[in-house]
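>>> what's the 3D shape of this:
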Amino acid sequence: MKQVVWFAIFNYMGTAIGIVSSLLIYPKDLEFQGIARYIDGISGLLYPIMVFGASQSLIKFYPALNERMQKQLFNYSLVSVGVVSLIVLAGLGIYINFAGDEYNQYLYYAYPIAVSLAFVEVFKKQLQDLQKIAVPTLFEKILPKIALPVAFLLVIYNIADRNSALWVMLAGYLLILLLTTFYLFSHYKPGFNYRFKTLFGEISRKEYFRYSMYSLAGSLGSVLAFRIDNIIIPNMISLSANGVFGIGAILASTLQIPAVGMFALYSPVISNHLRNGNFKDLEIKYKEIARLLFFIGAILYSCIFLGVEDLFHLMPDYNKLKDTIPIIEILGFSVLINMATGFNGEIITYSKYFRFNLIAVLILIVLNVSLNIWFINAGYGIVGVAYASFIAMTLFNISKLLFIYKKFRLLPFDKSFAKMGLVFLISGLVVYFLPDTESHLINLVYKTGLSLIINCIAIYKLRLVYQVNIWADKALGYMSGK
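Next comes the predicted model:
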């Protein structure tokens, strides 16, 4: 349990650093932010190829092996990543020689970052088997969030040029690899036996590679579906536009932090209900968590929608931050819809229909890329990219909802959900059209504060979210001394 608590703390710390950097540091050089996002996008595309499903296969086949074979499997995973990384390097060399891409220079930073991420991914899975996830999470979530702002500050204060600063960003990832390697091998001694014939006498080589290919397709599909804008925007608009979009995406993604923890907490419960065919309790939990997540997401989104303009006016770089406002609002609403649909992805993943997720992601890739290209060519710029992501993600969630309803006759929505949506809509409109004062600080405090008070009281009085009433009753009882 201690590992889980520290895991959550380090995640929130990384997010907090990212938010502060997005508001105060990244707007000072949007083009450099665009370059950093482009490198991140390329490395994010390359490293799942290098892993080639080895990390997921390590988790899947590990429990069925004895200790000696487990070490063999780990060693095989390392060899696999190393060999595929060399093949990818050869492919990049050919591409650079024959393609006259103006951004080719950034591949020299993206490749070693991708190699670091690939090996760290395998090391993390091994540490997960050892029940030691907190420390590698500290390395992964904190170090890059420190290295990138440091690189920015070096450029902003003319201490280093952009290329030198990018080496600082790269050094952050290499440090993650170094520290994770040291931490793993201080707790785990796999030896150096690289004769794998005995390993594949224990597990089917065909099954291993089939599962690895499936995992690769899923990982690569997720990258193409959810992070393709990192690559599309620089190539079709500009690096500065990529920087603006990146700041908006970082701030919008903060909405989903509670959902990530909730999904992790309830995943074993969902899996257990599905395994036992307990669909009645699954439906209750499905609706219950969907209402809770929608409540949390709508509270946060209301505050963002009503207060982001005034908040940015209080920042030193308002003129640069203002272009991120529509991005935050559109992507934030997309996150809200994702939260409102509950753990539909988890229900599919832990059921016998898990392959549908891959099909849905592949459809999402085609839809997202085609919509991105259409909106950009139509002149909508990065706002069009945000709309493309919103439309694709909404249809993605609808497809999962329909699939779950068809297979399990389950939906996360009920009358309480509809009432809650109406409460947030009415309160949002009322507060939005209230008169502004001459002070952005007063506007920020009174509008977001009023929205919080109205929504929380209304949801509590109408008893629309079970957990909210439990928490509120406990808090009121504590304050009254009962």
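>>> C-alpha from now on. contacts and neighbour counts both.
Fine.
>>> what's residue 12 in contact with, if anything?
Counting by C-alpha atoms under 8 Å, 6 or more residues apart in numbering, residue 12 makes contact with residue 257.
>>> Repeat that for residue 143.
Here residue 143 is in contact with 172-173, 176 (C-alpha under 8 Å, 6+ apart).
>>> The residues you listed in strands, which ones?
When DSSP state E is applied, the contacts of residue 143 are split such that none fall in strands.
>>> among those, which ones are buried?
Buried residues within the contacts of residue 143, counting neighbours by 16 or more other C-alpha atoms under 10 Å: 172-173, 176.
>>> one more to line up against the first:
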Amino acid sequence: MGIVIRQSIKTTGITYLGFVVGYLNTLLLFPLVLSKEQIGLTRLLISVSFLFATFASLGAGNIPTKFFPYFKDESKQHNGILPFVISVGMVGYIIFVIVFFLLKDVIFSIYTKNSPLLLDYFYYFLPFTLIVLLTTIFESYLIVQQKPVVPTIVREVLMRLFMSLGLVAVLTSIFSFETFADSIIIYYLIGLMILILYIKRKKVLFLKPNFQILKSAHLKEMLMYAGFIIMGNASATIIANIDSLMLSAYSGLGSAGIYTIAFFIAAVIEIPKRSISQVVIPIVSQANKDGDVSKLKEMYQKTSLNQLIVGGLLFLGIWCNIDNIFKLIPNGEIYSPGKWVVFYIGLSKLFDMATGVNQEIVGTSKYYKIDLAFYLFLAAVAVITNLIFIPKYGITGAAFASAISIFLFNTIRFLFLLSFMKIQPFSIGTIKVLVIFFLTLFVSSQISSMQNFIVDLILRSVVVLFLFGGLVLLLNVSDDVRKIVQTILNRIKDILN
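All right, here's what the predicted structure looks like:
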């Protein structure tokens, strides 16, 4: 876990810096500058473009994740895998453009009644989808070479800083909302160019086609893998975005705006998982290639335990302060109906973290095809549950439906890996963390609310941090967490001395 710890600390630190910027954007600037309908529209412009890019890529961005170890040879320009992957993506984009225009009337019929503003940006999705598609490919290319830091900076920090500048421009009347919405494409284009320049600087921008790859013994398997992955990724993206898409269709962009704010609060919990995943992917991929089950088991259990600890601490800190958090948000009374969205989404994120890197293990193994069946099943569950719960319970129903999907998804993956690979993520440490978690939740719930909500927030946060964190360290639940804390304390001592 040495390289995982080092790079995870870097990427997690960068990601949390991005969260700070994201907090300023989503919980302060967005509610201050934009209406809830405009917030909902902004969320949809981005999430729909990512959804379209998932389909348009034909799974190209995932090919390096599994097959890079077979082509890795810098002296031979990695045997042309980068231009091959880009070519697959561009073929997919051309197909997407054709389908996009064929389905225009269907899309208009869905959103005309409750979200007509979205239709004003219909053609916006064409260039944005292409930019997201290429960004995904270059990010994947860097990550499989164990260079996740710059992609993380661009995605988590730079994009959000650009968004901050745009919001400030709206606040000071330099930008209209329409100009702000248009500028989002420019931000992502700049991010893409930075990735390309970074790859060139590292001297691994190998764009010369190597037609020998078309004769590779792995070609058929790569194309089959991409075919399965596109459906799997599309299903996963549907699961992640169906709530906001259906809320906009059923309840309008205002509900989507409230949901966006609440979802962001809960999404903080999964930041460590996103950082760890980028570092673990090449290690898990290599272990699957080598048939090293012991390494897979080690990564599975350690990531599960460490993610549960960090995720549990974040969930407790958020939920115990949820009313205070909404008081911090400008116009917070408008967005406070999202309280239970935070609970259900947060709980599902925590469960996702507790089940470890199951997606990375299955997705890079010989069983990757079965993952498609999981995704398709759960995409269907997500659509059905949203259809049931959104009309009855609105934004809370959307969150509950999403939570059901995530719980089912991870439970099925857990049972599959247990049955077919004889590995599971839990240990005695898991039980210890859960006991500490519920003890902390109980103690914090007994604290009487204070008149000054800032003082109340600080008090509850201190109780959660010292009770949960202290018991985890005292019982030495995780060697990795203990080492990280010790490293941080040593650095603080060095600074003070």
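>>> Could I get the TM-score for this pair?
Remark: TM-score between the superposed chains equals 0.85 [TM-score structural alignment, normalised by the length of structure 1]; 478 aligned residues with a C-alpha RMSD of 3.5 Å.
>>> rewinding a little: ok, of the buried ones among the contacts of residue 143 of structure 1, which one's closest to residue 115 of structure 1?
Closest approach to residue 115 of structure 1 among those (C-alpha to C-alpha): residue 173, at 9.5 Å.
>>> Quick one: map the closest one onto structure 2.
With TM-score structural alignment as the criterion, residue 173 of structure 1 lines up with residue 188 in structure 2.
>>> and what of residue 303 of structure 1?
With TM-score structural alignment as the criterion, residue 303 of structure 1 pairs with residue 317.
>>> The closest residue to that match other than its chain neighbours: which element?
Nearest residue to residue 317 of structure 2 in three dimensions, chain neighbours excluded: residue 461, at 5.8 Å (C-alpha to C-alpha, 6 or more residues apart in numbering). Here residue 461 of structure 2, judged by DSSP states H and E, is contained in helix 453-464.
>>> And the helices in the stretch 301-450 of structure 1, which stretches?
Using DSSP state H, counting those that start in this stretch, the helices found in the stretch 301-450 of structure 1 span residues 318-321, 325-340, 344-349, 355-377, 381-408, 415-432, 440-462.
>>> repeat for the stretch 151-300 of structure 1
Using DSSP H, counting those that start in this stretch, helices in the stretch 151-300 of structure 1 cover 162-187, 199-202, 205-226, 229-236, 239-253, 257-276, 279-313.
>>> spatially speaking, which residue is in the middle of structure 1?
residue 253 (7.4 Å; C-alpha atoms, centre = their mean).
>>> Could you verify my assumption that that residue touches residue 330?
No: using C-alpha atoms under 8 Å, residue 253 of structure 1 is not in contact with residue 330; the gap is 11.2 Å.
>>> Give the residues shared as contacts by the two.
By C-alpha under 8 Å, 6+ apart, no residue touches both residue 253 of structure 1 and residue 330.
>>> show me the contacts for the residue nearest to the centre of structure 1.
331-332, 335.
>>> next one: stretch 38-55 of structure 1 to chain centre, how far?
15 Å (C-alpha atoms, centre = their mean, to the nearest Å).
>>> Oops, could you answer that again for stretch 410-426 of structure 1 instead?
26 Å.
>>> try stretch 260-275 of structure 2
Worked out by C-alpha atoms, centre = their mean, stretch 260-275 of structure 2 lies 8 Å from the chain centre.
>>> so it matches what in structure 1?
Against structure 1, stretch 260-275 of structure 2 falls on residues 246-261 (TM-score structural alignment).
>>> Can you point out the buried residues in the matching stretch?
246-256, 259.
>>> CSV for those, including distance to residue 43 of structure 1?
Formatted as CSV, the buried residues of stretch 246-261 of structure 1 follow (distance: C-alpha to C-alpha, whole Å):
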residue, distance to residue 43 of structure 1
246, 16
247, 19
248, 21
249, 18
250, 18
251, 22
252, 22
253, 20
254, 22
255, 25
256, 23
259, 26
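>>> that older thread, residue 133 is in contact with the match of residue 173 of structure 1, correct?
No: with contact defined as C-alpha under 8 Å, residue 188 of structure 2 does not count as touching residue 133 (10.9 Å).
>>> The stretch 51-200 of structure 2: helices as residue ranges?
Read by DSSP H, counting those that start in this stretch, the stretch 51-200 of structure 2 holds these helices, from start to end of the chain: 63-71, 81-102, 104-111, 116-119, 125-143, 149-152, 159-171, 177-201.
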